[in-house]
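Engineer: return atomic coordinates for the entry below.
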Amino acid sequence: MNKIFVTGIGTGIGKTFISALLARALEADYWKPIQAGIDEGTDSEYVQRTLTGTPGLVHPEAYKLRMPASPHIAAREEGISISIPKICGQVPSISRNLIIEGAGGLMVPLNETEFVADLIKALEAKVILISRNYLGSINHSLLTARVCREMNIPVIGWIFNDQYLHYEEEIVRWTQYPLIASVPYMKAEDGQFIEAQTAALQKRLKGFL
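Structural biologist: Just a heads-up that it's a prediction; the model follows:
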């Protein structure tokens, strides 16, 4: 089983949608260990709908927190502390590849001393970095790449959302992490769009996994 951890340069940059595409393209299972914010639906529920008709399964969260906030704050509100060993103990036992979606970016706190990056290390997962092209995303992308290098986190490459100027080429050149794919922006991800992006991603992933 390959454990592929999907993280990004921040919040709201399309990790869940890309995670769903990856699970479809690889016929993989999906797992989001920590969900913060459940009133408007969860990421697992969205991915479950997107994986309908595929062999991929969606596994239950280790932590399902009500408040839409940083995980350490959401957990504190419920009187608990997020435990990385507990999460590692709940890794699904499967033979298929596993797509693991993180919460926010690498330096999102999970508790008073540990971050998403520490969870990635503990899970011994390889990382796919998600960057959404917007003004300021170069800085956020380069900072994310620097954390990966400083913590010796193995990075498979970048997947970009949206198109904005030529940021993708710049980010790939400066970070020396390869471009896996670029997904065009679409307000409504209809079935035809999802099918097309899944097929394109399948072809691109063959050279990386």
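Engineer: please make it C-alpha for all contacts and neighbour counts, starting now.
Structural biologist: OK.
Engineer: nearest to the spatial middle of the protein, which residue is it?
Structural biologist: The centroid of the chain falls nearest to Val6 when counting by C-alpha atoms, centre = their mean (2.5 Å).
Engineer: helix, strand or coil for it?
Structural biologist: strand (DSSP: H, G, I helix; E, B strand; the rest coil).
Engineer: list the contacts of it.
Structural biologist: 15, 19, 99-102, 127-130 (C-alpha atoms under 8 Å, 6 or more residues apart in numbering).
Engineer: tell me how far the residue nearest to Val116 when sequence neighbours are not counted lies from Ile4.
Structural biologist: Residue nearest to Val116 in three dimensions, not counting chain neighbours: Leu106, with 5.0 Å by C-alpha to C-alpha, 6 or more residues apart in numbering. Distance, Leu106 to Ile4, by C-alpha to C-alpha, to the nearest Å: 14 Å.
Engineer: next: Ala23.
Structural biologist: 10 Å.
Engineer: shared neighbours of the two, which are they?
Structural biologist: 98-99.
Engineer: stretch 140-151: which residues count as buried?
Structural biologist: 140-142, 144-145, 148 (16 or more other C-alpha atoms under 10 Å).
Engineer: ignore what I typed, I meant stretch 28-42.
Structural biologist: For stretch 28-42, by 16+ other C-alpha under 10 Å, it's 28-37, 42.
Engineer: same deal with stretch 177-192?
Structural biologist: In stretch 177-192, counting by 16+ other C-alpha under 10 Å, buried: 177-183.
Engineer: what's in contact with that stretch?
Structural biologist: 155-163, 172, 197, 201, 204-205, 208.
Engineer: hey, where'd the helices end up in this structure?
Structural biologist: 15-26, 43-50, 71-77, 84-88, 116-123, 137-150, 167-175, 191-205 (DSSP state H).
Engineer: got CSV for these, with distance to Leu110 too?
Structural biologist: CSV is the format used below for the helices of the chain (distance: least, C-alpha to C-alpha, whole Å):
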stretch, distance to Leu110
helix 15-26, 18
helix 43-50, 18
helix 71-77, 5
helix 84-88, 8
helix 116-123, 6
helix 137-150, 16
helix 167-175, 26
helix 191-205, 30
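Engineer: most tightly surrounded among these?
Structural biologist: helix 15-26 (a mean of 24; mean count of other C-alpha atoms under 10 Å).
Engineer: and that one, what does it pack onto?
Structural biologist: strand 3-8, strand 29-31, helix 43-50, strand 98-105, helix 191-205 (3 or more C-alpha pairs under 8 Å, 6 or more residues apart in numbering; DSSP states H and E).
Engineer: one more, please, to line up against the first structure:
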Amino acid sequence: MRPLIVTGTDTEIGKTVFAAALAGALGAHYWKPVQAGLEEDGGDGDRVGRLSGLPASHILPEAYRLTTPCSPHLAAEIDGVKIDPERLALPLVDGPLVVEGAGGVMVPLTRLMTYADQFARWNAPVVLVARTMLGTINHSLLSLEALRARGVAVLGVAFVGDPVEDSEATICAMGEVRRLGRLPRLASLTPENLAQAFAENFRIEDFRA
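Structural biologist: Okay, here's the model as predicted:
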């Protein structure tokens, strides 16, 4: 199975929660190559570890852990670090690998390269996570254009939030992309509830193709 990249249309849209659900359902290894902003809970890798139900050995260490919660290119400059694309080569693991980007597809990794550029270097399919709130059509279609302009294969769109049928259908029709499903809001975010919600709203076969 080829690695799967999980990216989003924006920041704070539920991308990490979806990545945790997907990695848990696949029994995959999880890797976030660049963590910008070290929170009290340790960052997205630790969050995925808690929510996915995966063993600690399946949560791979980041290539870069940056202090400031901002775009990686600036966080690296503030920390006095230079992000080297050669350090971002996909890790070799036994089994599936879920890789999570940061923010949206056009977030800069360096002053010369965006995440979309790095996705093209990885040559792996992308799952675009989109929230169902106002503005998602514009953000989603622009993200799809940016990915395809770089020759990045898009597996489909995974929505997060309350159902908004017209927005979801419009994005997938105009963007000529598969609608993978929608992860609903959960009153209690636990590994068990997340796994159940993913199983009820997505077909795991769609991610193994």
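Engineer: now the TM-score, please.
Structural biologist: Once superposed, chain against chain, the TM-score is 0.92 (TM-score structural alignment, normalised by the length of the first structure); 206 aligned residues with a C-alpha RMSD of 1.7 Å.
Engineer: quick one: stretch 4-17 of the second structure aligns where in the first structure?
Structural biologist: Using TM-score structural alignment, the residues of the first structure aligned to stretch 4-17 of the second structure are 4-17.
Engineer: how far does the matching stretch sit from its chain's centre?
Structural biologist: Relative to its parent chain, stretch 4-17 of the first structure has a centroid offset of 4 Å by C-alpha atoms, centre = their mean, to the nearest Å.
Engineer: and that stretch, what's buried?
Structural biologist: Result for stretch 4-17 of the first structure [16+ other C-alpha under 10 Å]: buried residues 4-10, 13-17.
Engineer: any idea how far Gly105 of the first structure is from Phe5 of the first structure?
Structural biologist: Distance, Phe5 of the first structure to Gly105 of the first structure, by C-alpha to C-alpha: 11 Å.
Engineer: likewise Tyr134 of the first structure?
Structural biologist: From Tyr134 of the first structure to Gly105 of the first structure the distance is 16 Å (C-alpha to C-alpha).
Engineer: between the two, which is the more surrounded one?
Structural biologist: Taking neighbours as other C-alpha atoms under 10 Å, Tyr134 of the first structure and Gly105 compare with Gly105 leading, 22 against 14.
Engineer: tell me the spacing between that one and Gly136 of the first structure.
Structural biologist: Gly105 of the first structure is 15 Å from Gly136 of the first structure, by C-alpha to C-alpha.
Engineer: equivalent analysis for Gly104 of the first structure, please.
Structural biologist: From Gly104 of the first structure to Gly136 of the first structure the distance is 16 Å (C-alpha to C-alpha).
Engineer: neighbour-wise, which of those two wins?
Structural biologist: For Gly104 of the first structure and Gly136, the more surrounded residue by other C-alpha under 10 Å is Gly104, and the numbers stand at 20 against 10.
Engineer: report the distance from stretch 74-83 of the second structure to the chain centre.
Structural biologist: Per C-alpha atoms, centre = their mean, the centroid offset for stretch 74-83 of the second structure relative to its chain is 22 Å.
Engineer: which residues sit against it?
Structural biologist: 36, 64, 66-69, 73, 109-110.
Engineer: show me which of those residues are buried.
Structural biologist: Of the contacts of stretch 74-83 of the second structure, these count as buried by 16+ other C-alpha under 10 Å: 36, 64, 66-68, 73, 109-110.
Engineer: wouldn't Thr7 of the second structure be in contact with Arg131 here?
Structural biologist: No - with contact defined as C-alpha atoms under 8 Å, Thr7 of the second structure and Arg131 do not form a contacting pair (11.9 Å).
Engineer: still on that earlier bit, including distance to Ala188 of the first structure, could the buried residues of stretch 28-42 of the first structure go into JSON lines?
Structural biologist: As requested, these are exported to JSON lines (distance: C-alpha to C-alpha, whole Å):
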{"residue": "Ala28", "distance to Ala188 of the first structure": "24"}
{"residue": "Asp29", "distance to Ala188 of the first structure": "24"}
{"residue": "Tyr30", "distance to Ala188 of the first structure": "22"}
{"residue": "Trp31", "distance to Ala188 of the first structure": "24"}
{"residue": "Lys32", "distance to Ala188 of the first structure": "23"}
{"residue": "Pro33", "distance to Ala188 of the first structure": "26"}
{"residue": "Ile34", "distance to Ala188 of the first structure": "26"}
{"residue": "Gln35", "distance to Ala188 of the first structure": "23"}
{"residue": "Ala36", "distance to Ala188 of the first structure": "24"}
{"residue": "Gly37", "distance to Ala188 of the first structure": "22"}
{"residue": "Thr42", "distance to Ala188 of the first structure": "18"}
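Engineer: ok, of the residues you listed, which one's closest to Gln48 of the first structure?
Structural biologist: Distance to Gln48 of the first structure across these (C-alpha to C-alpha) is lowest for Tyr30, with 8.7 Å.
Engineer: quick one: map that closest one onto the second structure.
Structural biologist: Checking TM-score structural alignment: Tyr30 of the first structure goes with Tyr30.
Engineer: ok, its match touching Gly95?
Structural biologist: No - counting by C-alpha under 8 Å, Tyr30 of the second structure does not reach Gly95; the two are 10.9 Å apart.
Engineer: can you tell me how far Ala75 of the second structure sits from Val34 of the second structure?
Structural biologist: Ala75 of the second structure is 10 Å from Val34 of the second structure, by C-alpha to C-alpha.
Engineer: surely Arg150 of the second structure and Ala116 touch.
Structural biologist: Yes - using C-alpha under 8 Å, Arg150 of the second structure is in contact with Ala116, at 7.3 Å.
Engineer: with that, I have no additional questions.
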